[in-house]
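In: I'll drop the sequence and a predicted model, then ask my questions.
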Amino acid sequence: MKRNKILVVDDEHLIRWSLEQNLKKQGYEVVTAGDGEEALRLAREEQPDLVLLDIQMPGINGIEALEKLKEYDEEIVVIMVTAHGGLETAVNAMRLGAYDYISKPFNLDELAIIIKKALETTDLKREVARLRSETKKSFPPNIIGDSRQIKQLMEVLDKVAKSEASTVLVQGESGTGKELVAKWIHYSSNRADKPFIAINCAAVPATLLESELFGHEKGAFTDAKNTKKGLFELADGGTVFLDEIGDMEMGMQAKLLRFLEDRSFRRIGGGRVFTVDVRIISATNKDLQKSIEEKTFRNDLYYRLQVIPIHLSPLRDRKEDIIPLANHFIGVYNKDFNKKVQGIAGMAERILADYGWPGNVRELKNVIERAIILGNEDTLMLEHLPLEIVAKTTPQSGPPLATFRLPAEGIDIEEVEKELIRQALDSTEWNQSKAAKKLSLGIDAFRYRMKKFGYLK
């Protein structure tokens, strides 16, 4: 278990020594500084959880040191130590962000209680902030499908989640659910109560990606006005998802490879070496073997990343998953948009099943969302689907339309439509809802045609 680290700052050697010995007996890790300048240096290098800061010191006094500490890390916990009669100064320090103060000569038992309370309060704040920042609940997301590919995938994911595998590579076309798979692994593992942090390597400029991953010290470059922790540091104990890893610049690939060797790094502009425990799940829609041949991806990084390789099949190769996925999304968007769509009409279902879905599950999800928003019926109808999908799809099952032959003399299409409306009504005993479903029409569209052809007064 990680021990809390306390920085003791006092210009009197005997007080520093006494506090150090007492705090070590309580199980804390302790570093000491004899003046403000040394305190600021150690705060950056040692990253203490709490600072005991004397107010009266030569050079940079406690108040000045407090202001600089807060500039460096506004969340740092500082307890001021003041001499008798310095109450007004101590209160001023609390206005500047100090957690509390204690007066000399202090009671060590009282100080222990204040320190314990401060650390517990800080831990609680961090936990609340972490939970608020989590956009997903800490249990595995649903992976929908009945196909052989999905069943095999779930077996692999279960093994990976239960293992200590620290590096996983997920490959598949855009929209196949690579981030969903990464989250399933994380939230099914013993890391589920730790952070899951995702970053799209293609969306962050190469000049900023190193800072995002490893962090930087104040003043490391022109705009580095404060110290910033990187994603690897923030996700310690959890998972970092590197999406579109195939688009990472070659120089950054070398730095990532070095990190993967022992999970250690330095912030930009810093000297301290940090070591973290994070699972790295990378994803790409690129053929990395081809990228290696083209000299745009490092061969050694590829083999380091694919300790556990996972390939996601495109939706066109697992058609039996299309309708279960569509029904799942109907349920999701019924809740989001307060709709009550109960199912999919036969012709619409056939169109969905036969379409090629170049955008995979993401495209299907968007199509269902659009249909739910625009439709008013309790069934998803053919007319609710985008025209480009209907136009590109020839149903491979259903009514034998291909046997119909256009007469040489031609035909009046409106007469055909009128006859179809009549037959649908006759076969359903003029139940308009059932008749509309037979023709894969929404009830409004069907009633419009009834009125058009004189069947509805």
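Out: Yes, it's here.

In: can we go C-alpha only for contacts and neighbour counts from here?
Out: Fine.

In: longest helix in the chain, please.
Out: helix 108-133 (DSSP state H).

In: alongside the first one, take a look at this:
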Amino acid sequence: MTPARIMIVEDEQITATDIEDILTQLGHDVTAVATSGSVAVSKADEDRPDLVLMDIHLKGEMDGAEAALEIRRRFGVPSIFLTAHADDETLERAKLAEPLGYIVKPFHETELQAAIQMAMHRRTLDSERVDLAEELASTLDALEDGVIRCDQLGRVTYLNAEAEKWTGWRLAESRMRPLSEIFRLLSGKNGAPMEIFLRDAVHGRRVIQFPQGCRVRSRDGVERDAAIHCAPVRDGSGASGGAVLVFGNPDRRVPAQEAAPGRPHNSESPVDQEMVIASQSMRDLMGFSARIASSRVGAILVLGESGVGKDVLARYLHSHSRRGDAPFLAVNCAAIPETLLESELFGYEKGAFTDARAQKKGVFDLAHGGTVFLDEIGELQPHIQAKLLRVLEDQTFRRLGGVRDVSVDLRIITATNRNLAQAVEDKSFREDLYYRLNVITISIPPIRERKEDILPLVEFFIRLYNKRFEREVQGVTEETRKLLLAHDWPGNVREIRNAIERAMVLEESDHLQPESLSLESRVSAAAAVAVAPGAASLEEVERSMLVQALEKADGNQTRAAEMLGISRDTLRYRIKKYNLR
């Protein structure tokens, strides 16, 4: 492991000394030990460490979250937060500092070592991305064509040097402004604005060559003829990530068909995010989902614990529907502040509030004809719930500050890990909205109830990170396999992914060892059920765990189910399956 220069920020002297001793034993250089946020900022300026271990709760005017944000903003130094407990408000503020990890006190030396290794690996990757971005920017600046990149909401994220000349806007001041404000497109025939054509191109799903005779008007009113192409940009899952515009002098531009002979011009193949399933329960679920996807049902509710893959299923439902070529826009209702969520979903009219200098279309507008995925639907505030109900019932809504209804054609997929029925009883969720959402419900079972999916998922993530980390890991050892099957995976697929990613960084051999996973077996209420020695198959492992749980619970099925982390009905099914009566 490459030594790192690390600053410790901890106001408990004993804890700080323990951490310093551990870091020294691991070969790291401790640049300073600070006991307050203000001192930490000053020391970071002097020493410029590679990493900061930051206690999230510090005494004084500047706590750990504020100090980490200031150090990140001013010096580009990332932090790992140390905490014994933290309230939701503190955690939300901590996220602003983009920490590379959280370590819960008390922690083991191996946990600290793994967290530092992961953090330094991520910092290296971030540095490489920055270098690559700078190299790409310099390359694009050398082009004679203008290049503008925008996100899926039509907001500008990048201009190259030539685009700055054409538009009269600098990159820094154009970021996150509407594309139609920066790139003013006019018809060459009558000078009419072509905002609708521009919008359709940006939200389309194929390469578009704009009509001949288009003109671009700069910020100071200068108009120039332009040849323009627009192409969609996709993220790693195949979902829309916005678009890129390329434009220049029409006299020297070569049509796309001639520039790339044999390449389809207006073609596109939607890419599904891979679904890794082996269990019969998930096969049945996906069969049902395929039927629902191809139907004309307008509202689907996806239930499941955190990390089971509700977003992956939502993308599957979209891509396998008649709307598959239309936009798919996802919104995490819990991740956006309440004051911004309403305008993000419904948009606003010019003058709706102080900073509303122009009309802004919301997610429901932009996804017209396609699918909107609302994750964490249980976190919606009551007044937004009422507006969502109207969209579901009538497919209409009003923008903030608007006086006219906007009609849309949408499929709305919602997801939550909350008990919405209980939320209705608690009066925190509208009863009428609940019944409207609950027309078609798909419940994704947790990993602990479909252990047949664990090893295929592990193999999938090993292949993924072999490619990403340029490794050649062949698989897992037999001991690791048993540990993977014995673990209850409260974080579900997300936890499996994180565990394999961590192991791929730490493991030096060609097979993942148990110690690389850093798992604490939580199959029972901390340890009561172990894997039987010599168990060779999933069935043997599962049967052994059932027998042990029933013995330890003196035959009480409710207690045995709690030990195994499964429902009583699931336990009874497996007792019958293995003839354990």
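Out: Done, it's in. Only a predicted model underlies this, so the values are computations on that prediction, with no experimental measurement involved.

In: residue range for the next helix or strand after the longest helix of structure 1 in structure 2?
Out: From helix 108-133 of structure 1 onward toward the C-terminus, using DSSP states H and E, the following helix or strand is helix 148-162. Matched against structure 2 by TM-score structural alignment, helix 148-162 of structure 1 falls on residues 280-294.

In: same question, stretch 36-50 of structure 1
Out: Alignment note (TM-score structural alignment): stretch 36-50 of structure 1 is unmatched in structure 2.

In: that stretch: how far from the chain's middle?
Out: Mean-position distance between stretch 36-50 of structure 1 and its chain equals 32 Å (Cα atoms, centre = their mean, to the nearest Å).

In: how about stretch 64-72 of structure 1?
Out: Relative to its chain's centre, stretch 64-72 of structure 1 lies at 33 Å (Cα atoms, centre = their mean).

In: quick one: buried residues of it?
Out: 65-67, 69-70, 72 (16 or more other Cα atoms under 10 Å).

In: could you do stretch 421-433 of structure 2 as well?
Out: Neighbour-count burial for stretch 421-433 of structure 2 flags 429-430, 433 (criterion: 16+ other Cα under 10 Å).

In: cool, and stretch 503-510 of structure 2?
Out: Within stretch 503-510 of structure 2, judged by 16+ other Cα under 10 Å, the buried ones are 503-507.

In: now stretch 216-234 of structure 2
Out: Within stretch 216-234 of structure 2, the residues scored as buried using 16+ other Cα under 10 Å are 216-219, 223-234.

In: got it, and stretch 136-145 of structure 1?
Out: Buried, per 16+ other Cα under 10 Å, within stretch 136-145 of structure 1: 138, 140-141, 145.

In: so where is stretch 431-442 of structure 2 in structure 1?
Out: Under the alignment (TM-score structural alignment), stretch 431-442 of structure 2 falls on residues 299-310 in structure 1.

In: all helices of the stretch 151-300 of structure 1, in order?
Out: In the stretch 151-300 of structure 1, the helices defined using DSSP state H, counting those that start in this stretch lie at 178-187, 206-214, 231-234, 250-262, 288-293, 299-305.

In: now the fifth one on structure 2. Mean distance?
Out: Right, the one you point to is helix 288-293 of structure 1. Compared with structure 2 after fitting, helix 288-293 of structure 1 deviates on average by 0.5 Å (mean Cα distance after the TM-score superposition for structure 1).

In: repeat that for the first one.
Out: By mean Cα distance after the TM-score superposition for structure 1, the fitted helix 178-187 of structure 1 averages 0.5 Å away from its aligned residues in structure 2.

In: thinking again about what came up before, now, which of the buried residues of stretch 136-145 of structure 1 sits nearest A445 of structure 1?
Out: G145 (32.8 Å; Cα to Cα).

In: does that closest one touch D321 like I think?
Out: Yes: using Cα atoms under 8 Å, G145 of structure 1 is in contact with D321, at 4.8 Å.

In: what do those two both touch?
Out: Residues touching both G145 of structure 1 and D321 by Cα atoms under 8 Å, 6 or more residues apart in numbering: none at all.

In: residue contacts, the residue lying closest to V297 of structure 2 once chain neighbours are set aside?
Out: Excluding the flanking residues, the one nearest V297 of structure 2 by Cα to Cα, 6 or more residues apart in numbering is R411, at 7.4 Å. R411 of structure 2 makes contact with 297-299, 370-372, according to Cα under 8 Å, 6+ apart.

In: need the counterpart of R411 of structure 2 in structure 1.
Out: Aligned partner of R411 of structure 2 by TM-score structural alignment: R279.

In: re earlier: okay if I get the helices of the stretch 151-300 of structure 1 as JSON lines plus distance to D336 of structure 1?
Out: Formatted as JSON lines, the helices of the stretch 151-300 of structure 1 follow (distance: least, Cα to Cα, whole Å):
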{"stretch": "helix 178-187", "distance to D336 of structure 1": "20"}
{"stretch": "helix 206-214", "distance to D336 of structure 1": "33"}
{"stretch": "helix 231-234", "distance to D336 of structure 1": "32"}
{"stretch": "helix 250-262", "distance to D336 of structure 1": "40"}
{"stretch": "helix 288-293", "distance to D336 of structure 1": "38"}
{"stretch": "helix 299-305", "distance to D336 of structure 1": "38"}
